[in-house]
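Chemist: No letters, just coordinates:
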């Protein structure tokens, strides 16, 4: 007889079942080894980034396998809300999906349909072939698919901020993640994620999303900004990234042991 498997709780369930915000980091390197190291660090969640990274479908599968033995919750950011891409990401085993650049409720409804089987959606049926259903070893996977999948959408433009309440109110959207970097760019403040106008727009989004009864999260590498957003009611926050940690800490080693001037000179050669 085949083994009957169960899937872990979704990120939606983790947030709802916790009495504190969920703290996480980006995994952008594409290295399963690095992902496993991060998975064992004691964080609540990892964002496996399929948008701004070299991570494709095969690598994404390996990353999910690498972190699976740990209690951390992986969330996969899709490169877009494309129906085919979302189908592939779900089939390879992502239970928690973040879709970037959602500006309207209409776009939100489209991605909800993309992650649901017919008749409520348009997700292609291939569970017998897919890791997502553990090759049909998860009993009732298709029947209970909505319970096994959580969907978060990313608001990261001035248009998205204005439509945040309508986006959050879409049935099937489990939460909203605010991206201050692209938001700043859309406001004419490229690279100024902590500009007062940007933080005000983030907090406006918080209020709108929470008003719809949905959790809201944000990216904030700056510790002061992260704490301010937590104090403002963020339910989930990303506070670092594997590649950023490696870049800054390796630079710190060079500065300490070679000297800032020498290191800069060496890097210029």
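Modeler: Noted; the coordinates are in hand. Keep in mind the model is a prediction, meaning the values are calculated, not measured. Numbering: from 1, shown residues only.
Chemist: going forward, measure contacts between C-alpha atoms and count neighbours the same way
Modeler: Noted.
Chemist: How far off centre is the helix or strand containing residue 76?
Modeler: If you go by DSSP states H and E, residue 76 is part of strand 73-77. Offset of strand 73-77 from its chain centre (C-alpha atoms, centre = their mean, to the nearest Å): 5 Å.
Chemist: List the contacts of it.
Modeler: By C-alpha atoms under 8 Å, 6 or more residues apart in numbering, the residues outside strand 73-77 that reach it are 10-11, 44-51, 64, 67, 94-100.
Chemist: one more structure, for comparison:
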């Protein structure tokens, strides 16, 4: 059983909650851990996080007890292998449009006989080689590392049966890109998008897959009703903006209130 499945099993039927990290920010990671988030998403598709930084974030998260997921930019051998050597608990491949692409992820992330991951015994993932048997540790890692195929296009939707049938690969649903691909950009609550999401969940469950997604507050109830296993419900930029906006609004209100009170005091004296 991989580490994601262990954590889901320990959650007693409730979805795990995760936060995404778009900057190399250890402070946000620690705050998220203290607040009770169970998973940290290290973003490498859109954000400028390097593999060196990703490895550091995996190290820090391990110290807090949080699981880590690295979203890589593509299924090239270099992307998969370098992410795997960082020692995350999960690797997610975006735009997983075909079973062939997902098979590439498996090929480069798994050691033989399950794949063709290159031998490198001194990576963080293999505890720097400080183990009794490197081959045994490799097979253990084959079991423990969770792989995710991100379903977020109409092409992936059309191929969901074949993708979900791939052994030991769970499903990540990307609502925003899925909505855009279906012709409804920005409308993740559109009936056609919801219908597609429900189909993905249904097929994934049929094949015994765990289901992950990321969404904003307006979609929380919908996804929790679908019974997903891991919900990424915020990120560092959203938290920064929300905190800054709250401070700005509170200060502006205080200034306005103080100004009104000064006017009232002046008129009373006159």
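Modeler: Ah, there it is. Keep in mind that this is a model prediction, so the values were computed, not measured.
Chemist: Quick TM-score on the pair, please.
Modeler: Once superposed, chain against chain, the TM-score is 0.86 (TM-score structural alignment, normalised by the length of the first structure); 250 aligned residues with a C-alpha RMSD of 1.9 Å.
Chemist: Look up the counterpart of the strand holding residue 76 of the first structure in the second structure, residue range please.
Modeler: Counting by TM-score structural alignment, strand 73-77 of the first structure pairs with residues 67-71 of the second structure.
Chemist: Return the mean post-superposition distance for the matching stretch against the first structure.
Modeler: On superposition with the first structure, the mean distance recorded for stretch 67-71 of the second structure (mean C-alpha distance after the TM-score superposition for the first structure) is 1.2 Å.
Chemist: Which residue is the nearest non-sequential neighbour of the counterpart of residue 99 of the first structure in the second structure?
Modeler: The equivalent of residue 99 of the first structure in the second structure is residue 93 (alignment by TM-score structural alignment). Once flanking residues are discounted, residue 93 of the second structure sits nearest to residue 149: 5.4 Å by C-alpha to C-alpha, 6 or more residues apart in numbering.
Chemist: burial measure for residue 110 of the second structure, as a count.
Modeler: When neighbours are defined as other C-alpha atoms under 10 Å, residue 110 of the second structure has 23 of them.
Chemist: what do you get for the one 10 residues further on?
Modeler: The tally of other residues near residue 120 of the second structure (other C-alpha under 10 Å) stands at 13.
Chemist: same question, residue 51 of the second structure
Modeler: Residues contacting residue 51 of the second structure under the criterion other C-alpha under 10 Å number 18.
Chemist: That one matches what in the first structure?
Modeler: By TM-score structural alignment, residue 51 of the second structure lines up with residue 57.
Chemist: contacting residues around residue 156 of the first structure?
Modeler: If you count contacts by C-alpha under 8 Å, 6+ apart, then residue 156 of the first structure has 100-103, 178-183 around it.
Chemist: can you tell me which of those are in strands?
Modeler: Here DSSP state E is the test, and those give residue 178 as lying in strands.
Chemist: I'd like the contacts of residue 156 of the first structure written out as CSV, with neighbour count added.
Modeler: CSV is the format used below for those (neighbours: other C-alpha atoms under 10 Å):
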residue, neighbour count
100, 20
101, 21
102, 24
103, 22
178, 29
179, 20
180, 25
181, 19
182, 20
183, 27
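Chemist: Closest one to residue 236 of the first structure out of the contacts of residue 156 of the first structure, please.
Modeler: Proximity of the contacts of residue 156 of the first structure to residue 236 of the first structure was ranked by C-alpha to C-alpha; the top entry is residue 178 with 10.3 Å.
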